[in-house]
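> mind looking at a prediction? Sequence and model below.
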Amino acid sequence: MRLLTLLILFCLALPAHAEGFISRLLHKPVPGGVAVVDLGPAANAPSVRYQGKPVLVIHEDQQRWIAIVGIPLSVKPGTAQVQVAGQPRSFTVSSKHYVEQRITIQNQQQVNPNAKNLARIERELAEQTRAYQQFSARQPSNLLFDRPVNGPLSSPFGLRRFFNGEERNPHSGLDFAANSGTPIKAPAAGTVILIGDYFFNGKTVFVDHGQGLISMFCHLSAIDVQLGDELPRGGVLGKVGATGRATGPHLHWNVSLNDARVDPAIFIGAFKP
């Protein structure tokens, strides 16, 4: 009887072991989330693309390859597909409800910019879009990220935002409440690929962690790195501020996978369904 009980417990434990730690951490297949797609064993990493863009692929548990797919907020729940070495592989996108946030901005130009500012915004958006689309060969050093600042989470990812009563793009990152001047640390090792002082984002740093996994930190009061710097995990890249369109000091942190902005809370174990 005892042997039968042990056998049942062992069988119940098998799916968790088979799934692997990274899969359990990251597999949150909702709009704005991450899908982990099992690719099975192979001698070399399979080539995977989603919506025409290359996807992060890693070896999990030294047994099989997995694709870590960023799902844009615009994707509808249902069946989606990646291309694995040119062949379709399906996964399911579940639904998720995102709440609203209403913000009052004193500077009307940051709600309805004039033509000059719109031209600047378009130039800056194109520059940042190119950064998000980079795909380097390096493997990410870690996928369980450290929090970039010590502070409570404030505005979550995916909020439907209304500025002075007018709807704008959903919140594409995760905000941390922190005092101005608080050091901001890299959640994983990476290369600084873009630095700027932008109309909406203020002082901004982009860090490439590898294979399309990119962090963006904005509203900084100071930038402490230069373009091309190699940052270790925990390396200080700047300080919290309130530059750009911000109502007070905080850190806004974006995480992007295959050029899709996804919920950073997934990578720090703080995701809420």
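The structure has been received and is ready for your questions. Numbering: from 1, shown residues only.

> going forward, measure contacts between C-alpha atoms and count neighbours the same way
Will do.

> how about stretch 104-118: buried residues?
Buried residues in stretch 104-118, counted by 16 or more other Cα atoms under 10 Å: 110-111.

> kindly report the same for stretch 230-239.
Buried, per 16+ other Cα under 10 Å, within stretch 230-239: 230-231, 233-239.

> against that first model, consider the following:
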Amino acid sequence: MKQKVLLGGALVLGICAGIFIYEQRTPAGEQGAGNVVAEKKAPVRREMAEFRMTDFDRGWIRYADGGTMVTEDGGVTWREGAAAESEEAPAEPAAWSGAAPQDKKPDSVMFQSKEYAVKQSQFMTDRLGWVLLPHSAELQHSVLVTTDGGNTWYNEVTPSIRASIQEEKQRQQQMKDEAARYASEGSAKLAIDSPWTLLPDTVSPGDVVLVRHSEPGEVSWQGKTYPLEPSGAGYFTYIPVSMQVKPGTYPIGDQTLTVKAKKFETQYLQVTKQMEAMKQDTQRIQADQKKIDAARSKSAPEFLFSEAFVQPIEGILTTPYGYTRYVNGKLDSTHTAIDLAAKQGTPIKATNDGVVALADSLYLTGNSIYIDHGMGLFSQYAHLSELHVKTGDQVKKGDIIGLVGTTGFSTGPHLHFTFWAHNTPVNPNLFFNTTPFHWLRKEA
């Protein structure tokens, strides 16, 4: 419905996207003898000379007659006013928006089944852009907007178009948030602009890969399916490369994961007959395993950390990751953790932010802690003398969560430490002083 506002001798019948439409009227009290009511004139459309959008909400149009109108809601409404000096320059194209927005400079566009030449264009992202068309009597508004990269153009910002602009604004913020996680601008751009990204794309048995995809879905790996969880502008999951994975190349999405052979050393331990007998109590071991499996079955569907991981203690490495272990001359297991010897009572730090999924006294691993770092990744701390956290606690990187001990199946004070990705133990050395987002070794 048009709003009637009297301005001097003219009645403003309506304002449409910054275009004033006037109807002349003789002032009241002047319709006596000799006075003639002015004839209704055709709508007058001002010629648009230039426009700028300075962000997703604010912009301005300058007319050939020198007037200016501004918007603060993405072009839904316009009002008379001058653009601030800081808003004269156009917004910088988004850095993480796929195809370079600055490369989008159409010479013409299709609108309502007709082709129009473009006088001026501005793309803020690969999807969101505007064009100014030459002044024409048949066009109600010379500025058009697109939210699909130029496939479709609109001369009015309807509620649905406004919603699309806000969605694009949110997408760009998500891209910026995600970009901050990578080691460099080049690696961030490469990951965000790619349909599939493997971090890293070359590994060894016992390692882990962070998979990024531009769309929701899942990843199939070694007979299991891992759902992709949203984070930033992408969708992620970890895939563990167990010690049983054979060297070779494996397709993941449109990428190739290379698994290289790696030799692991052998370790021989001598323990008392009493300790050796501990591993025969399968009933207690299975009861503890149910607790552990339940704790690791639920993980936050997001990354709970934002900084590099730290080593929990500065101990002496007595057993590296991947050693084949013999106990009293008999093949025992592959040691899928690192053992760090330290004095009894040495404070143990949380390797990074997370939530304590389990803090309990267990049969073989003694006083133990599992911390959920999100997306199916957990850190494990075993054989502690004391627990300083409880299940459900939120912890920050560096928080003291317990003390070094020798509880459970242990030959001396040490910390048994490792990571679990989707219930598979993975090499903890990959994480120290870095994050999975820094595992990307390529740049755009």
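Everything's here; your move. If you're wondering where the values come from, they're calculated on a predicted model, not measured in any experiment.

> picking up where we left off before, closest one to P88 of the first structure out of the buried residues of stretch 230-239 of the first structure, please.
Closest approach to P88 of the first structure among those (Cα to Cα): R233, at 35.4 Å.

> alignment lookup: that closest one to the second structure.
Under the alignment by TM-score structural alignment, R233 of the first structure pairs with K397 in the second structure.

> swap in L213 of the first structure?
Per TM-score structural alignment, L213 of the first structure is aligned with L377.

> contact partners for that match?
Contacts of L377 of the second structure were listed using Cα atoms under 8 Å, 6 or more residues apart in numbering, and they are 238, 299, 419-422.

> let's see it at 6 Å
420-421 (Cα atoms under 6 Å, 6 or more residues apart in numbering).

> swap in G40 of the first structure?
Contacts of G40 of the first structure by Cα under 6 Å, 6+ apart are 64-65.

> how does it look with 8 Å?
G40 of the first structure touches 63-66, counting by Cα under 8 Å, 6+ apart.

> wasn't F217 of the first structure part of a helix?
No. Assigned with DSSP: H, G, I helix; E, B strand; the rest coil, F217 of the first structure falls outside any helix and is strand.

> tally of neighbours for it?
29 (other Cα atoms under 10 Å).

> one more: V37 of the first structure?
19.

> next, it: secondary structure please.
Per three-state DSSP, V37 of the first structure ends up strand.

> now the residue nearest to it when sequence neighbours are not counted: which helix or strand?
Excluding the flanking residues, the one nearest V37 of the first structure by Cα to Cα, 6 or more residues apart in numbering is A67, at 5.0 Å. Applying DSSP states H and E as the criterion places A67 of the first structure in strand 64-70.

> report all helices and strands that that strand contacts.
Judged by 3 or more Cα pairs under 8 Å, 6 or more residues apart in numbering; DSSP states H and E, strand 64-70 of the first structure is in contact with strand 34-40, strand 56-60, strand 250-257, strand 260-262.

> just want the angle from whichever helix or strand comes after that strand to strand 34-40.
As assigned by DSSP H and E, the chain's next helix or strand after strand 64-70 of the first structure is strand 78-84. Angle of strand 78-84 of the first structure versus strand 34-40, following axes from the mean of the first three to the mean of the last three Cα atoms, to 10 degrees, is 50 degrees.

> list the buried residues of strand 78-84 of the first structure.
So for strand 78-84 of the first structure, counting by 16+ other Cα under 10 Å, buried means 80-84.

> which stretches of the stretch 101-250 of the first structure form strands?
160-163, 166-167, 174-177, 183-185, 190-198, 202-210, 213-220, 222-223, 230-231, 236-239, 250-257 (DSSP state E, counting those that start in this stretch).

> what about the third one, how far off from the second structure?
Pointing back at strand 174-177 of the first structure there. Following the fit onto the second structure, the mean deviation recorded for strand 174-177 of the first structure is 1.5 Å by mean Cα distance after the TM-score superposition for the first structure.

> likewise for the fourth one?
Comparing strand 183-185 of the first structure with its match in the second structure after superposition yields a mean distance of 0.9 Å (mean Cα distance after the TM-score superposition for the first structure).

> what range does that strand cover in the second structure?
Against the second structure, strand 183-185 of the first structure falls on residues 347-349 (TM-score structural alignment).
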